[in-house]
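A.B. asks: what follows is a predicted structure for the sequence shown.
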Amino acid sequence: MADIYAGKQARQSPDPDTSDRNKRALIGEALAELVAAAGGGGPRLRIGLMAAGGEVPVEDYLQGAALAMRHDPRIQAVGLGPRPDALLPPGMDWIETPACEADMAAAMEKALESTGPGALQGAVALHYPFPVGVATLGRIQTPARGRPMILASSTGISAPHRACAMLRNALYGIAAAKALGVENPSLGVLNLDAAPQVLRALARLRERGYPVRFGESVRSDGGALLRGNDLLAGAADVCVCDTLTGNVLMKVFAAFNSGGVYETAGWGYGPSAGEGWDKVVSIISRASGAPVIANALACTAQAVRGNLPGRVTEELRAARAAGLDGELAALEPQAASAQDAPPAMPPVEPTDEEIHGIDVLDLENAVHALWKVGIYAEAAMGCTGPVIKLAAAARARAGEVLRAAGYV
């Protein structure tokens, strides 16, 4: 209670005649919050919401926050961005920043890393440049039967090569389903390039003790290789795919009823997962409407309570005990010769600039092309596709190098 009371002192009146009355009111308010938290089944989670830069009005963000907090009193939505003129929903907090996306992202990062009273336990963002190795697990409502399905993955990239990424996505999707309350999730692999190899790798892991439960296609020939009909019917709790395919599917399922201009259904592009990744940052799109924003906040809170990072660690541990590293190595393209080995990485520098427009298959080679000329760069996957992160001072020269090499 002391922390809550301290957080309210800034609102006290300086008038000594009303000081005692204000103190009693603040203590009462703090007690009310404690009672609400107890009645809701636990402490409130502060979930950040990047609330500017989208294609929907700010009222959608406020409505989404209000819906989420009304349905789950243990959530406190915390807006990030320019403070709106409209009245905030009861209980909503705000971290005011300029409209600049970089400023909002910096404020969000600071609050996620903080352990003080203003800390965030999770966040919902319109854009986040995840490092390679981290992907988000989107969640859709399947129209034929109305049941939820996780698309693993929908933004980010869990590995540079598709087959390896899809195998990791399977583990991260299972972890996300468990964090969201599905005790023994079923899993299928969407029928894409590399899907048969990934399915065989998962089957071998199961034979060696990894407890994966395969779903079953609704088509007459069955099996865990999923087709479009299976997505509509929700034939499995988790559908494994590559990020770009998952991203397209998310948009179709979320915005089908509005003709594509406004996302009305689903839980957004999902919470992030990756080996060694300890944040729960979820993604919505610039076209996500109030219902999706509300669901995304609720899903993020549930992933925090379900300890998604810990679930990922546990799935990786169990899969490694069954031979995961060998399966990943077998799915990798043939190793390059010594002549084609990656160049030495230049000294690490802060990365405050991004270069877009590079094909995901060229991303790693493009970074190495910059390393060769002494420019420090990192591969990442933003919400609009692959990006190279680098220092702003190196932006012009890096553009020349990448254009000369044919990457942009």
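C.D. replies: Looks like it came in fine. Numbers count the residues shown, from 1 in each chain.
A.B. asks: every contact and neighbour count from this point should use C-alpha atoms.
C.D. replies: Noted.
A.B. asks: apart from its neighbours in sequence, what residue is nearest R74?
C.D. replies: What sits nearest to R74 in space, not counting adjacent residues and going by CA to CA, 6 or more residues apart in numbering, is R44, at 4.1 Å.
A.B. asks: I'd guessed that neighbour sits against D72; true?
C.D. replies: No - applying CA atoms under 8 Å as the test, R44 and D72 come out as separate, 9.3 Å apart.
A.B. asks: count of neighbours near the residue nearest to R74?
C.D. replies: 21 (other CA atoms under 10 Å).
A.B. asks: E96 now?
C.D. replies: Residues lying near E96 (other CA under 10 Å) number 16.
A.B. asks: where along the stretch 251-400 of the chain do the strands fall?
C.D. replies: In the stretch 251-400 of the chain, strands defined by DSSP state E, counting those that start in this stretch lie at 270-274, 281-283, 353-356, 377-382, 385-390, listed in chain order.
A.B. asks: and the first one, what does it pack against?
C.D. replies: This points to strand 270-274. strand 134-141, helix 162-179, strand 281-283, helix 290-305, helix 308-321 (3 or more CA pairs under 8 Å, 6 or more residues apart in numbering; DSSP states H and E).
A.B. asks: return the residues in contact with G41.
C.D. replies: Residues in contact with G41, defined by CA atoms under 8 Å, 6 or more residues apart in numbering, are R74.
A.B. asks: circling back to that earlier point, any chance of the helices and strands packed on strand 270-274 in JSON lines, plus mean neighbour count and distance to Q334?
C.D. replies: What follows is the helices and strands packed on strand 270-274, written out as JSON lines (neighbours: other CA atoms under 10 Å; distance: least, CA to CA, whole Å):
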{"stretch": "strand 134-141", "mean neighbour count": "29", "distance to Q334": "23"}
{"stretch": "helix 162-179", "mean neighbour count": "26", "distance to Q334": "13"}
{"stretch": "strand 281-283", "mean neighbour count": "29", "distance to Q334": "34"}
{"stretch": "helix 290-305", "mean neighbour count": "25", "distance to Q334": "37"}
{"stretch": "helix 308-321", "mean neighbour count": "19", "distance to Q334": "22"}
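A.B. asks: okay, one more to line up with it:
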Amino acid sequence: MEQLNVKNMIADVFNDIAEGIKSGSFKEKVKIGLTTFGSEHGIEEMVKAAELAKSRYNDFEIVLIGPKVEGDFTIVEVKDAEEGHKKMVELLESGQIQGAVTQHFDFPIGVSTVGKVSTPATGRDLILATTTGTTSTNRVEGMVINAISGISVAKSLGIKNPKVGILNIDGARQVERILKELKDKGYGFEFAESLRADGGSVMRGNDLLTATPDVMVCDSLTGNLLVKIFSSFTTGGNYETVGAGYGPGVGEGYTKLVNIVSRASGAPLICEALRYCATCAENKLMEVAKDEFNRANEVGLKDIIAKNTKEKVKTTEEDIKVPPKKVVTYSIAGIDILELEDACKALWKEGIYSESGMGCTGPIVLVNEEEGTKAEEVLSKTGFKS
């Protein structure tokens, strides 16, 4: 076995020389750590993933962090998962590895992971921003920052002008308003257009299945659920096979490249997670993210978020008298469900009778046909509608 390993190492060296001659450079390969403790499928599954990645890809090296195992890998021996995480961080901070893939990691508040899945309808990759961690305790603020993290990852994967969609969940319309203002003030990116007939940058379930945008913005809990569904919908849920996992943790000022996979992830998925991490390392994701956050801050990111997430109508039931009831057939879309009640109150304050409802594309405010134009003006002026 030892003689075979030496032969393999010599073969790898000659392959590297050949590649260097062909490309005209001898670029040093990035090293990606893989912790092997913690998988529900055992250490053997993690080693199998490393072997699969080694057979498919020859442009990065894998360092196993765990117990001693057979195989042609650099192994950093540790006795358990806890020691493995400590060693992983040590190797990252010392620069001995440039990225790592692991089953669990305690990211600080402000950092969450950007996943990558393969969609069933088209086979296209879809970047999910984000899938684990907490970007902000404020849902809308978190999703806006997730968009910047997703754009950063997309650019590090070679997508020069990524198109961004916002999943149609609570907070989506507020996020859309903030991102539109950010774009108008000079932060360059493009919105995706939903494949549904009414279009728009707020995405439906159909857009998930086809990967309409390059980057789909959502909260981490929703993103986590989506990764699990996309990665294991053919296996019953206990063995994740499709996609590249939950992705790297990204956040303003964060510098460690750590990609997350699940304890239920199988070798095919972990193999692609290693490739994902290596590409992010090669293209210096953390530097790309730093630049993206700097550009967003230069045009007033924090002020725009603060302005759009503060309470717009501070009222009680006693403050505002509901106007006389009218027939309401004029619908106004584009109101976030979290602000629906306050939007109605803003109209009542102006003497416009309104009711909340739910249309086929999301929340709506209903008013009388004769007051439709005025109502839209009021909602735009008070910040409930862009």
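C.D. replies: Yep, that arrived. Note that the coordinates shown come from a computational prediction; the quantities given were computed from them, not determined experimentally.
A.B. asks: among the helices and strands packed on strand 270-274 of structure 1, which comes closest to I355 of structure 1?
C.D. replies: strand 134-141 (18.8 Å; CA to CA).
A.B. asks: average offset of that closest one relative to structure 2?
C.D. replies: Between strand 134-141 of structure 1 and its aligned partner residues in structure 2, the average distance after superposition works out to 0.5 Å, using mean CA distance after the TM-score superposition for structure 1.
A.B. asks: okay, and that strand goes to which residues in structure 2?
C.D. replies: Under TM-score structural alignment, the alignment places strand 134-141 of structure 1 onto residues 111-118 of structure 2.
A.B. asks: distance of the residue nearest to R74 of structure 1 relative to A119 of structure 1?
C.D. replies: According to CA to CA, to the nearest Å, R44 of structure 1 and A119 of structure 1 sit 12 Å apart.
A.B. asks: same question for P84 of structure 1.
C.D. replies: With the distance defined as CA to CA, P84 of structure 1 ends up 21 Å from A119 of structure 1.
A.B. asks: same question for I47 of structure 1.
C.D. replies: Distance from I47 of structure 1 to A119 of structure 1, counting by CA to CA: 9 Å.
A.B. asks: so which of those two has more stuff around it?
C.D. replies: Shown here are I47 of structure 1 and A119; by other CA under 10 Å, I47 has more neighbours (26 against 18).
A.B. asks: give the aligned equivalent of that one in structure 2.
C.D. replies: The pairwise alignment with structure 2 assigns I47 of structure 1 to I32, based on TM-score structural alignment.
A.B. asks: surely its match touches I65?
C.D. replies: No - counting by CA under 8 Å, I32 of structure 2 stays clear of I65, with 10.3 Å between them.
A.B. asks: tell me, how many neighbours does D198 of structure 2 end up with?
C.D. replies: Look at D198 of structure 2: counted by other CA under 10 Å, it has 8 neighbours.
A.B. asks: can you give me the strands for the stretch 1-150 of structure 1?
C.D. replies: If you assign secondary structure with DSSP E, counting those that start in this stretch, the strands in the stretch 1-150 of structure 1 sit at 45-50, 75-81, 93-96, 122-125, 130-131, 134-141, 148-157.
A.B. asks: the fifth one vs structure 2, average offset?
C.D. replies: If I follow you right, that is strand 130-131 of structure 1. The superposed strand 130-131 of structure 1 is, by mean CA distance after the TM-score superposition for structure 1, a mean 0.3 Å from where its aligned residues fall in structure 2.
A.B. asks: what's next to that strand, contact-wise?
C.D. replies: Contact partners of strand 130-131 of structure 1, identified using CA under 8 Å, 6+ apart, comprise G156, I157, E378, A379, A380, M381, G382.
A.B. asks: try it again with 7 Å
C.D. replies: Contacts of strand 130-131 of structure 1 from elsewhere in the structure, counted by CA atoms under 7 Å, 6 or more residues apart in numbering, are G156, A379, A380, M381, G382.
A.B. asks: hmm, the third one is touching P129, no?
C.D. replies: Yes - applying CA atoms under 7 Å as the test, A380 of structure 1 and P129 come out as touching, 5.9 Å apart.
A.B. asks: neighbour count for these two, which is higher?
C.D. replies: When A380 of structure 1 is set against P129 and neighbours are counted by other CA under 10 Å, the residue ahead is A380, at 24 against 21.
A.B. asks: show me what contacts the residue nearest to R74 of structure 1?
C.D. replies: For R44 of structure 1, the set of contacting residues under the criterion of CA under 7 Å, 6+ apart consists of A37, R74, I75, Q76.
A.B. asks: can you give me the distance of the third one to P143 of structure 1?
C.D. replies: When CA to CA is applied, the distance between I75 of structure 1 and P143 of structure 1 equals 28 Å.
A.B. asks: the two: which is more packed in?
C.D. replies: When I75 of structure 1 and P143 are compared for neighbours, I75 comes out ahead with 25 against 13, by other CA under 10 Å.
A.B. asks: distance of the equivalent of that one over in structure 2 from G266 of structure 2?
C.D. replies: Taking TM-score structural alignment as the alignment basis, one finds that I75 of structure 1 is matched in structure 2 by F60. Noted for F60 of structure 2: a distance of 20 Å to G266 of structure 2, by CA to CA.
A.B. asks: same check, this time on G236 of structure 2
C.D. replies: Computed as CA to CA, the G236 of structure 2 to G266 of structure 2 distance reads 13 Å.
A.B. asks: and those two? which has more neighbours close in?
C.D. replies: Each of G236 of structure 2 and G266 has its neighbours counted (other CA under 10 Å); G266 has more, 25 against 9.
A.B. asks: map that one onto structure 1.
C.D. replies: Matched by TM-score structural alignment, G266 of structure 2 corresponds to G289 in structure 1.
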